[in-house]
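sequence-free structure coming up:
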């Protein structure tokens, strides 16, 4: 092909890209930045991250020796060898779930370096169109941050699974349901962790008030100072474990023989099965390794777990078992009774500090996961405060903090003992494990394209183990297990109701979008004046003109000299690079000076302030005008378009100097006539209550000052 022909072909492709009605939609999915925190780190950096992760990730699982034996033997130890059976159970539970499952498998199912339940969901949604809002297109596959290799190009079974997921509403709803269930259980975990970590009730309540009152300051300034404290804690429990082994009964090392587990179940039958609900508390906080992955990297988590966490807690549990072999009557307060007298008060102080840090880790995880859910339209709008300029995932949600704080104090005062709290706590922990197993099995087949036998083996082994633990915990439903169940049901119902109406609202706006011809007719009306300045009209639609625009012009027959329809689009990826933030298209002829813009964010990206946002948007708009003119010039062979573009750029600068006005539709959503009773309750009552009582006003989320905001009311009957 000649060079002139190649130029013509390129120009034609460019022209098509700028003129095709859905090109903005497709290009809005295309970003090139795929780098995440921790990728390509040196060994020195990895070791530093491993040290830092000790304080951020392992506070919860590291403090579990405070209450595991008391929760496993609430009625005392009946047979000396029961200790060996439970110790063996603890050791192999630590090896099987945190080490084999999470450290060596789950961590690799990250979403561009980020982990958690919603990260798995977004990873699956990039390979199959499972999200219920219709904002996915075939162009999704070209996004390098979540660019995927088509499953059909390699394995027929992956393509078959993809088609089944995309064609089944039940599968879509099922995946979404277990995802929000996992989120709800993490919230329950965040509620129960502070309550279970300190033995004395009044100390717990005092710590809770302190803990939740300082959340607004963020963890960025103090987060990594936790690592030395938790490191001291691990040295303390490892040293105490070795002391107890030497001083009391080193023969408990026989518990590495798994036959002691078999003997324990033969000897105790149903009671051994019930005790699984206490033993599983040895792995509470395991999910933090995955949820907080975005702050570190896989290798750092693997090093810190295998070299620091596992040896320390294993020695502690073995030492406690050695002590209890000689003093079984002290099982209710095993940890403090097993500490040498001279070390009691230092150990008590470090234990309190470690418990506070454990609570902080789970709260940070809950905030981060809910911020992701919020950005994907799965949680009511609440205020999100970014507490770190270094890590986008470190956020603070005031309303959520208040909710968890009140619930945690109520749990502490209501349940009193760690054994009772543990009955509730275990349900949260094991449910999250089980949900991760289900989602990961889908990832293995759809994303990793693993052999079905391997995926089935993974699902069978870990699914069976987690089912046994969950069945045991559910047997204590009436003894506290009902608490997280009811808590999660309420939270799930609120999230599901919000998402349901969010989807219906999006479909309504899409179905009632204004055609381009009608927009031209509106602008051509004699009573419509073009006023100085820049107007930014916000809408959720990434294509088409929102139905609120004609109503705006009817009420105020004027349109700003430069007018931009702005859509905030959250991609199912952690981050979008700033240079790739905005995508533009022109609406109508050049003299209209009306544009469409999609501002793209990952689910951990913070929103800019209104001034920075507007300045950046207008700067990129001028770049778009220049690029558009260059393409037109290449196509026509004339430089006239370039001169027009330069004039338009000067006009944009001049109008920006005259001021930017933000316009926003305030839609009141009501159930359409003839709707069922359930739909009327969800839409009119539940959704209306959440929107009214939470900080759901969009201008607050976008940091728009009231004196620059013009809101237009409109009612949607959905």
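It's in. These numbers were taken from a predicted model, which means no experiment stands behind them.

make it CA atoms for all contacts and neighbour counts henceforth
Will do.

my read: residue 430 touches residue 466, true?
Yes: using Cα atoms under 8 Å, residue 430 is in contact with residue 466, at 6.4 Å.

and those two? Which one has more around it.
The neighbour count for residue 430 versus residue 466, taken as other Cα atoms under 10 Å, is higher for residue 430 (26 against 20).

what helix or strand is that one located in?
helix 418-446 (DSSP states H and E).

what residues sit buried inside the helix ranked longest in the chain?
Assignment by DSSP state H gives helix 344-375 as the longest helix of the chain. Neighbour counts over helix 344-375 (16 or more other Cα atoms under 10 Å) mark 347, 350-375 as buried.

what's the answer for stretch 393-405, then?
Here stretch 393-405 shows 393-398, 400-401, 404-405 as buried, counting by 16+ other Cα under 10 Å.

looking at those, spot the one nearest residue 574.
residue 393 (8.9 Å; Cα to Cα).

mind listing what the closest one touches?
Listed by Cα atoms under 8 Å, 6 or more residues apart in numbering, the contact set of residue 393 reads 294-295, 368, 386, 604-605.

sort out for me which of these are in helices.
residue 368.

and the contacts of residue 393, which are buried?
294-295, 368, 386, 604-605.

and the comparison structure, right after this:
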């Protein structure tokens, strides 16, 4: 069949009868979608699973926001308390902040902006990418929209004029596309910075309790005890979220229970009149009394919501219902009672603002509470560490981060991952922050900026989704902007005030991470376009295959590349050194879709290229950004799954008459080649700046990218679990 002819590609025999029509050319993929088990849509979890995940989430997600009472009051009243009415006003700020941001924004709104169960900045970006063509790699295929998880449930009863206008702005402007990717990288970088600062401030603030009970304790001892705890915490990450969550959840439950009990005790013992904080008028009067100082104090108030983003970033480890249940039934009520109790205590003892948490603990339970506080503070770090792992995995799939090793740690629950290399880098950075800053006040100045920046960016993406995807009523979008959005911007202005007092740190972390992401994505795109411009033409491929000087080898060859629309130039480089073709040759391209997971039965697109008797095929293997590469999900190796899918493709396209006979011969040829052995040919190209390139391009490619590739990138055989004895790497240098 000539290029441009239409071919129907049916599903494999026994795997459903869905058909796709595609143009059979090297530039436009035809193929089939394997359907073995229906649509592949994720089934709803049973209530027992939901409740188990809700319990686990207590130990993973809420340690950060749950340990904020350790340091919030001392941060707000760092200059002391001159008027006890300010305590009531600050409590009012805390209660309304907790209600509007973690509860209303995240639990009721943002969690629903998930991408098939995945949360975080890249999940929001992926939702936008599915509706708007803002991707920088031209690898879109019509079949991708047939993946069951790809389709968005869009409302039909709201006019698309507003959404269509904004959509056209992004699709027709490269500048807008780069801005969107930049904001995505910034949000990702801030979450990683949050994962560094959370352990530091949580552990140091808890260990400082020793100094409250034992004034002779030195700051150096507090710092080094904190460092030891942090090192143990990071070393425990390799056991996985599942085991860590089951271990930590009971401790955090005890923490919340003890805080609730102490809060109730303090409320009734000291000053129940603090209940006046429910009146928001207290907040207005607070700003009237204190002016600029009240605005500056917001940098301390915002620490009550540290870790709120973890509810969304860690969503892939759990589920929407499990997060909603744990937040509304335990976490939110406990925090409200805890802060109310602390405010009641401070109304009677304003001079103890610098040690509010430990001074407000009744003497009989001081040391048990100290032990639980230290354990809870260590656990608090888990929320953002887990979120960092998830967001790194998402960045990998979209070509925005070097391909580091990702370990999936749970066979029962999808999305639970551990990234060893990143874990140890986080540990080193966290220890450095702890040793360098030494006190919670200084770390808090940095921490607030990371927290609020991520929240503002989440709101920005949510606004785009509301308008373009959900098509929310414009009045509701405006209402969100003038309440949630305005509150976050006010908090951001406050935390930026302390930029020179440690606030620069998360921005420095973000700058480093964004530089890594920018360099990797820049070269990733350049390489893709180079291969696209220099791909082997259909005519040239026919010449190569029909060359009588090429020897034929009996094995099955799998040739890997990232180019979706054609045969990469590195294949010709291979033939110039090894003038031989295997009896069966399959060109495999890996492609990430802007969805969290691609069902295994919908993963492969196959097609035959060249003449019908050449046994040369192409296969596009599609993954979501949370999928495990190289695994079938059913215990089969990637190699077995691919070969079975290829045989199914041939049978479905040669059913009936003479075609069926040819199909049987082709399947026998594949089975014979497979029995003879499989060789995995991996094209690994080096890159260098082309002649005449400017200094920025040379630095980016020759030094930046190649440094990252040498030190961070995992090799292809490790990613796809290719045995060394079956691997043959083909090298080529691209001058970009």
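Arrived safely. This structure is a prediction, so every number in the text was calculated from the model and none was measured.

hang on, the earlier thing: compared with the second structure, how much does the longest helix of the first structure deviate?
Helix 344-375 of the first structure: mean distance to aligned residues in the second structure after superposition is 1.0 Å, counting by mean Cα distance after the TM-score superposition for the first structure.

can you tell me what part of the second structure that helix aligns to?
Using TM-score structural alignment, helix 344-375 of the first structure lines up with residues 366-397 of the second structure.

again with stretch 656-670 of the first structure
Going by TM-score structural alignment, stretch 656-670 of the first structure lines up with residues 674-688 of the second structure.

now which residue in the second structure aligns to residue 546 of the first structure?
In the second structure, residue 546 of the first structure lands on residue 568 (TM-score structural alignment).

residue 493 of the second structure - how many residues pack around it?
Using other Cα under 10 Å, residue 493 of the second structure is surrounded by 16 other residues.

which secondary structure element is home to it?
Residue 493 of the second structure belongs to helix 486-496, assigned by DSSP H and E.

for residue 619 of the second structure, same thing?
strand 616-623.

check residue 561 of the first structure too.
Residue 561 of the first structure belongs to strand 558-570, assigned by DSSP H and E.

in the second structure, what range does that strand match?
Residue span in the second structure matched to strand 558-570 of the first structure, by TM-score structural alignment: 580-592.

thinking again about what came up before, average offset of the helix holding residue 493 of the second structure relative to the first structure?
With mean Cα distance after the TM-score superposition for the first structure, helix 486-496 of the second structure averages 0.9 Å from its match.

now the helix or strand that that helix is followed by: which residue numbers in the first structure?
Sequence-wise, the next helix or strand downstream of helix 486-496 of the second structure (DSSP H and E) is helix 504-533. Taken onto the first structure by TM-score structural alignment, helix 504-533 of the second structure occupies residues 482-511 there.

same check, this time on stretch 228-246 of the second structure
Using TM-score structural alignment, stretch 228-246 of the second structure corresponds to residues 206-224 of the first structure.

repeat that for stretch 547-559 of the second structure.
Stretch 547-559 of the second structure covers residues 525-537 of the first structure once aligned (TM-score structural alignment).

quick one, strands of the stretch 551-700 of the second structure?
551-561, 580-592, 604-609, 616-623, 678-688 (DSSP state E, counting those that start in this stretch).
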